[in-house]
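Trainee: following is a predicted model, sequence given first.
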Amino acid sequence: MEKTVFFYDEQKLKCPVTAALEVMGGKWKPIILVVLSEGPHRFGEIRKRIPKISQKILTQMLRELEQDKLVSRKIYNVIPPKVEYRLTELGNCLEPIIDQVYQWGVKYTVSNVPIPIISGEKELPN
């Protein structure tokens, strides 16, 4: 099947693959999406699961994912303040895609040995 690629006004139409990768791609967003696929997490919990990410970058990535409607933020009216991040319905749709990208990465890496990049009991998908 031939696929159509759009390159008119970059702000309005673009290649669907490029658009998808811009939203979920990068160094940290896929890992954040994997962590949130397990359920709601507070900021500190996400940071503990991704030890090498800085607070500034995690904040920036969560804001971008929220703007792209993949992640929602729930603020509880309690003291001390409590905020939880969770995948939206749109974000949950990415789970099988991320699993497939992971499998592709394992198959095509030089060592063929998956390297865990998040900490905790749940590893990345097999």
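Mentor: That came through, no problem.
Trainee: from now on I want contacts and neighbour counts done on CA atoms only, so please keep to that.
Mentor: Fine.
Trainee: ok, now how distant is residue 86 from residue 95?
Mentor: Going from residue 86 to residue 95 by C-alpha to C-alpha, to the nearest Å gives 13 Å.
Trainee: who has more neighbours, the two?
Mentor: residue 86 (22 against 18; other C-alpha atoms under 10 Å).
Trainee: I'd assumed residue 35 was in contact with the more buried one.
Mentor: No. With contact defined as C-alpha atoms under 8 Å, residue 86 does not reach residue 35; the gap is 9.4 Å.
Trainee: which ones are touching the closest residue to residue 87 other than its chain neighbours?
Mentor: Once flanking residues are discounted, residue 87 sits nearest to residue 71: 4.5 Å by C-alpha to C-alpha, 6 or more residues apart in numbering. Contacts of residue 71 were listed using C-alpha atoms under 8 Å, 6 or more residues apart in numbering, and they are 62, 65, 85-88, 91.
Trainee: put this next to the first one:
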Amino acid sequence: MIVKHLNDIVNTKNDIDAETWNSRRLLLKKDGMGFSMHDTIIKAGTETLIWYRNHVEAVYCIEGEGEIEVIGGQTYPITPGVLYALDGHEKHLLRASKQLRMVCVFNPPLTGAEVHDKDGVYPLEAEIQ
């Protein structure tokens, strides 16, 4: 059984603070669950280009307000209780009008060493150097 508390992750190597977001990585590949799970903050007033070309992601909003714009497609509002799943590797813009707090699940699971490239892509584990 795995038991963790968010307070045990904040301000550690598994608390990744980027320019527009902050990802507290609760479960990673090393935990052996077959997915990774993250408690993520999207900073208010920001826009982030993301394209999980190598992963699928499900996101559940628990706090805040914003929107996701699929490049070349629709824009969807994000408020508490909204879930979206990027099952088609959609390239998108994520905007937070108020700070968003989201629970994010990735498959394949992240190792914790991933960094978005210029296109917003996380590399596959084999591509991480």
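Mentor: Looks like it arrived, so ask away. No experiment lies behind these values; they were computed from the predicted model shown.
Trainee: can you give me the TM-score here?
Mentor: Once superposed, the chains reach a TM-score of 0.29 (TM-score structural alignment, normalised by the length of the first structure), with 68 aligned residues with a C-alpha RMSD of 5.1 Å.
Trainee: quick revisit: may I ask which of the contacts of residue 71 of the first structure has the most neighbours?
Mentor: residue 87 leads those on contacts (other C-alpha under 10 Å) with 27 neighbours.
Trainee: any idea how far residue 106 of the first structure is from it?
Mentor: 25 Å.
Trainee: what's the neighbour count on residue 77 of the second structure?
Mentor: 12.
Trainee: ignoring the adjacent residues along the chain, who's closest to it?
Mentor: Nearest to residue 77 of the second structure is residue 67, by C-alpha to C-alpha, 6+ apart, at 4.3 Å.
Trainee: give the burial count for the one you found, as a bare number.
Mentor: So residue 67 of the second structure, with other C-alpha under 10 Å, has 17 neighbours.
Trainee: contacting residues around it?
Mentor: Contacts of residue 67 of the second structure (C-alpha under 8 Å, 6+ apart): 75-78, 94-96.
Trainee: can you list the buried residues in whatever helix or strand residue 74 of the first structure lives in?
Mentor: Assigned by DSSP states H and E, residue 74 of the first structure belongs to strand 71-76. Neighbour-count burial for strand 71-76 of the first structure flags 71-73 (criterion: 16 or more other C-alpha atoms under 10 Å).
Trainee: ok and the following helix or strand past it relative to strand 71-76, angle-wise?
Mentor: Per DSSP H and E, the first helix or strand lying C-terminal to strand 71-76 of the first structure is strand 82-87. Interaxial angle, strand 82-87 of the first structure versus strand 71-76 (axes from the mean of the first three to the mean of the last three C-alpha atoms, to 10 degrees): 160 degrees.
Trainee: elements contacting strand 82-87 of the first structure?
Mentor: With contacts taken as 3 or more C-alpha pairs under 8 Å, 6 or more residues apart in numbering; DSSP states H and E, strand 82-87 of the first structure sits against helix 29-36, strand 41-42, helix 43-49, strand 71-76.
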